[in-house]
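> sequence and predicted model, in that order:
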Amino acid sequence: MNSIRLFLIIFILSLCGCVQTGGDNQVKAAQGYLDLSRWDFAQLGLAPLDGDWEFYQHSINSSDSPRLLLRKTKKDFFPIPSIWRGDTTQGVPLTSQGQGIYHLRVQLAPESGADSLYIAGMLSVCRVWVNGDLVAASGTPGNNIELEIPQKHLLTPNFPRAGRYVDIVLELSNFHNKEGGINSSILIGTRDQIQDLINNRRISGAITGGALLIMGIYHLIIFLMLRSNRENLYFGLFCILWCIGTVFSPSSAFLVTKFFTFDWGWYIKICLLPAGLTVPLLLIFYNSLFPQKYGEKVNLIYLVFGGIYIVYILVSPPSAYSLGPLAYFLVSRTAYVYLFASFINDLRKKRKGAIYLAPGYLALACAELNEVFFDFNIFNSVDFAPYGTFMFILSYSLLMSARFSETLSKYEKISGELETSKKDEHDHKIVHVRLSKMLNTVDEALLAVNSDLIIDFCNGSFEKLSGFQDIKIQGHHLVQLFESNGHHEIEDLLQLLRPQSVAAGKVRKDNFKFPIADGKILNASISMWQMEVENETIYVISVSPAAVVLDKRQLAVQIMNSSIECWEKSADQDKASLATQSGLWNVYMEKDGYSRTQTLDRYLSEETLPSRPRWKNVYATVEFVLANTAARDATYLELEKGIAELKKMS
């Protein structure tokens, strides 16, 4: 908050320094005469030639000089600056188009050194005589639109001094513009002062216009890189339009004419056109930053107004001071009422960043009011507009800086989290590789999960036993995996996986209902223990199917099948040869030459096993196979063990 208060103080001081006031030094012309004999040009600077000038409006084509025409008519007066509206001092009604002659006699101190004029705002063509000499012209005046040729918007004539008095005559004609007259103060001073004024205004315009152009391009580039942030698009376009208005504006001494030549009419149109978009863009920009309830409707209304204004400027003659631009100017300024109300509401709601824009909108409002006062001849300067724009850019820069700082902090935080995540992922991969090497070397069905119950690995034995595949279940949560396969009652398993249970040592649970694929349940014995792999805690679950106790009939079927398997592997012969060579089972030859062992086959399944089996044949078959098998492999050992258990049951 201290930085905001400091900025507000600097802004107010800058605002005070930009306001131009006449004070007690302001003098006015009266009845075509102005006394500047006491005006100190060295201390007070340029003197405005404001006030009532001797004036005569006509529409005749005369070869007489303007000074002579004035002498032939009754004296009448009309003020500068002002446009041709209303009546003269003598009650003569004025027309917006026609010809007019101004005359002013100025008294100067002999040592003043004033020998130059600054004339802008003449509508449309002006010729300047000083002490009877033609010193400047902004084009060719005429009594109709075909003869009138406007060319320039600014005149800075120098004139020779001849005594204490300066006799100034202005010949004006207007057939190209909808309004006539001179709507800017005419200034008098030394050549250096006039040149300094032009240079200062152009330098100020160049700095402001350059800053606006750079800001506009900068924000448009940001928008192209990050299209979701449309505030940059609106602000970039706003800055570029303000840049155009600034370099074409009289307040920058028509800077662009220093480098380029434009058609007189199009120059005025280009000066006026940006206003059709700057106000709508300002509203869209603000409503984008701080969305309002009726923001979109307000944006649409002012876009329509702006569009109508632009079409009007394009299709109508140059009309800087006509009723059309003035009407749009007044209507569009209601946007500031909306902006001010929205801004107060945003401040009341304490919307983040709204306070940063306060000085900028206040400066813009002051700049617009300054132009209003200028148009109504209340203030004689429009120099505050560039400063108002600069203040607005500065306030927006403060807001963007605050947002950028916040975004950068979030970015750094996210970057840190991302680095941590990458490290964890790398460590996890190392853990997985290590676990793969360790667990794939054992025959037990093993499943490994981390402290968050995320599956790290399962070996091939677990895949065969459970029906789950390592590549599909890796990275899944253990609970979600089981629930997605139709198992919802797994509290017993979760109880065993609690850290306090496993940390105490190896945990074993027999006759446990372990969930497997396809919603099936496996009756198994499970063991769980904790291990550390690359500084990560891993819980290993070993799953072993519960041992099945077989009865005598089941065991007989099992060892008969094992006998045939062992015979086929060792002797490389089928069961028919076993029946024939052992002499224990009948063999029937079919017509097709196929040997059938119907009796032996009945002993290979529980369903076909006779109710009263020939136990001696079973024992003898197993013993025959064992006696004729050379390899003492696992199948042989299981068969030997099985026959021993069967004999114990007899």
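Okay, I see it. Residues are numbered from 1 along each chain as shown.
> going forward, measure contacts between C-alpha atoms and count neighbours the same way
OK.
> mind giving me the packing neighbours of the helix or strand where Lys422 lies?
Per DSSP states H and E: Lys422 is located in helix 384-439. With contacts defined as 3 or more CA pairs under 8 Å, 6 or more residues apart in numbering; DSSP states H and E, helix 384-439 has these neighbours: helix 2-18, helix 191-225, helix 358-375, strand 455-458.
> for Met528, give me its contacts.
Going by CA atoms under 8 Å, 6 or more residues apart in numbering, Met528 touches 496-497, 502, 506-508, 539-542.
> circling back to that earlier point, distance from the chain centre to the helix or strand that the helix holding Lys422 is followed by, please.
Next along the chain after helix 384-439, taking DSSP H and E as the criterion, comes strand 445-450. Computed by CA atoms, centre = their mean, to the nearest Å, the chain-centroid distance of strand 445-450 equals 46 Å.
> what's strand 445-450 in contact with?
Identification of contacts with strand 445-450 by CA under 8 Å, 6+ apart yields 439, 455-463, 465, 478, 536-544.
> could you check how far the residue nearest the centre of the chain is from Lys506?
Ranked by distance to the mean C-alpha position of the chain (CA atoms, centre = their mean), the top residue is Asn229 at 1.6 Å. Distance, Asn229 to Lys506, by CA to CA, to the nearest Å: 57 Å.
> let's bring in a second one:
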Amino acid sequence: MRYLLLFLFLPSALLAAPTAVQGKLDLHAWDLNDPVQLFGQWDFYANEFLSPDSLKEAPPAAHYIDVPSFWNGYDYDGRILDGHGYATYRLQVSGDFAGKPMGLHIADMQSAYELYVDGQLIASAGKPGTSAETAIARWAPQVAYFQPATNTIDLVLHISNYEHRQGGTWAYFTFGSAKAIAYERDLSVAFDLFLAGSLLIMAFYHLGLFALRNEDRSALYFGLFCLITTLRILVSGERVLTTFLPEMSFAIQLRIEYLSMALGLPLFTAYIRNLYPDTAKWQYFIVTDVIAGVAAAIILFLPTDIFNHTSVPLQLTIMAVSIIIFTVMIQTIRKGRDGAIPAVAGMVFLLFCLINDIAYVHGYIQSINLYPFGLFVFIFSQSFNLSLIFSRAFRSVERLSTDLALTNDSYSRFVPREFLRHLNKQDIREIELGDQVEGDMTVLFSDIRSFTSRSEKMTPQECFQFLNDYLGRVSPVVRSYGGFIDKFIGDAIMPIFPDSPNNAVRAAIEMQKEVARMNERGTEPLQIGIGIHTGRLALGTIGERDRMEGTVISDAVNLASRLQDLTKKLQSPIILSETTYNQISHREGMRYLGSVRVKGKSELTRIYAVDLDLPVTAADQNARL
């Protein structure tokens, strides 16, 4: 919360805080339970390491330099300082803190230092030296605690830099009560860990999305960008990674920090190009990607005092890319793309934080490092944008799945699922012309008697309505006994019973009973004849590439049809072949009719009737007479 308030009210906060003037800072009026930045004019002695005792006893004439700032370009007795060298800083702080536990939060110094309070060494990072050979650079933000004996403390800082292009104090010293400083440091570390953890989760989430759906590379590039940004946060700010890897050298830290900029830039432009291919053309980013690639090679293979000069070109390139992406996002908003508005808001916030940090790093303004926070907000907005896109894609998939299920259901009305099952197919899309399977099955052939004369009395609409009413009653009977209807042939139907002839006979009996129930409505009596035969069938597809259908090819089909023809002549509603008769288990109510020679068969066929207790029509009475 403290950092959020500092961010919201940063200008007024900086103006209200006391400022050091000519090496002295008075904090008597300041409540040190609220930590204060020790910025302002410190005594400055270039190219000298003066001991705390010598400064107290006989301090030489001092120059003054703002803290934090770099000494690059500083006019020191007519000599313009460059980034390399060493110096002594001094600040005398007065306030109401004698005998109280106090603390200092020391951020990055450039690039090795020792800090003394009242002559006692309380903190160091690396080893400051008078030459590149004697100095050891190291970044290690830390907290130091002490208890002043008086109300005035004497801060002396020895600092050297031979690794970076800029030398001096990069960040603030924060002074306050020990409890307040510990709280501030813990909050700062917690915030870095929160950012790193959040970005790491986003990285793995989007990499997981890509693993599951690798057609969309935007998730891959965004996940890698989050991963690199996570690494950058861990080696900057409080440099949490050094807590787990205390021996990590300054050069490695700096290399990782700079590489995260150089590699993150093309990854992010690739993400934008894949996310908005219609507005983010690859030509927009070719120059910036080349700059980033060259910078990455320099960072990887050249020493720190050379590759750290890539910082400014990379920052300017990032600014240029941000402006290009901002333009792309505005075009995206105009096209009404989902999630574009949150993405633009995140981009504007990141640009603000980026400009703030560039100005802060180069010493143009007094501020705080906002880039990690701005990056988090921006990445969160982009993650939200990706979530919207994937959510929309998921809803589209759901709709397509529902449509596909409905389509398959519709196809099943034309191609029975049992037909697919017997061909060992899971989906109609797997069906190929010529697919076929053979097996012993029972064919039932049913036909309405005198349908032609009946249909002549109906209009086409009435005829269709009559047939659909009839078929709507007998078809469920077939399915209830394990059969499936291979064909509707006008008023005739041809079900197949793959499992047992018993099911076919039971279905035939139930079909006749269903017709009897229809006749109870008092309309013109309806009669059907059913022929049943069991034999070897070939079930498969015929036709040509653009038009095919399922069918059954076998002499058993022809024989079942001929037996149905005999039902009217022999006045038996159901006639079985001997083959079927021999395979059924219950034969009560069945009688032998004799041997007949059916059309298309040279041999006699023994046939059996299934007697039913059904009403006899006038036509049947006349036929028997």
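Yep, that arrived. Everything numeric here is computed off the predicted structure, so don't read it as measured data.
> hang on, the earlier thing: tell me the most buried of the helices and strands packed on helix 384-439 of structure 1?
By mean neighbour count, with neighbours taken as mean count of other CA atoms under 10 Å, strand 455-458 ranks first of those at a mean of 25.
> where does that strand end up in structure 2?
Aligned using TM-score structural alignment, strand 455-458 of structure 1 spans no residues in structure 2.
> contacting residues around stretch 119-128 of structure 1?
Outside stretch 119-128 of structure 1, the residues touching it (CA under 8 Å, 6+ apart) are 134-141, 148-151, 153-156, 168-177, 179-187, 250.
> just the buried members of those residues?
Among these, those classed as buried by 16 or more other CA atoms under 10 Å are 135-141, 148-151, 153-156, 168-177, 179-187, 250.
> and Val298 of structure 1, how close does it get to Tyr328 of structure 1?
Val298 of structure 1 sits at a distance of 16 Å from Tyr328 of structure 1 (criterion: CA to CA).
> I misspoke; the intended subject was Ala275 of structure 1.
9 Å.
> ok, now Asp192 of structure 1?
Relative to Tyr328 of structure 1, Asp192 of structure 1 is positioned 39 Å away (CA to CA).
> list the contacts for Lys127 of structure 2?
112-114, 134-138.
> could you do Asn161 of structure 2 as well?
Contact analysis of Asn161 of structure 2 by CA under 8 Å, 6+ apart lists 83-86, 110-112, 128, 132, 135, 137, 167-168.
> what's the answer for Leu303 of structure 1, then?
Leu303 of structure 1 makes contacts with 277, 280, as judged by CA under 8 Å, 6+ apart.
> number of residues surrounding the residue nearest to Thr442 of structure 2 when sequence neighbours are not counted?
In this structure, Thr442 of structure 2 finds its nearest non-sequential neighbour in Thr534, 4.1 Å apart by CA to CA, 6 or more residues apart in numbering. Residues near Thr534 of structure 2, counting by other CA atoms under 10 Å, number 28.
> which of the three states applies to Thr534 of structure 2?
The local conformation at Thr534 of structure 2, judged by DSSP: H, G, I helix; E, B strand; the rest coil, is strand.
> residue in structure 1 paired with Tyr116 of structure 2?
The alignment partner of Tyr116 of structure 2 in structure 1, by TM-score structural alignment, is Trp129.
> surely that match touches Ile168?
Yes: counting by CA atoms under 8 Å, Ile168 is a contact partner of Trp129 of structure 1 at 5.8 Å.
> so what does Ala61 of structure 2 match up with in structure 1?
Under the alignment by TM-score structural alignment, Ala61 of structure 2 pairs with Lys74 in structure 1.
> for Gly85 of structure 2, same thing?
Per TM-score structural alignment, Gly85 of structure 2 is aligned with Gly98.
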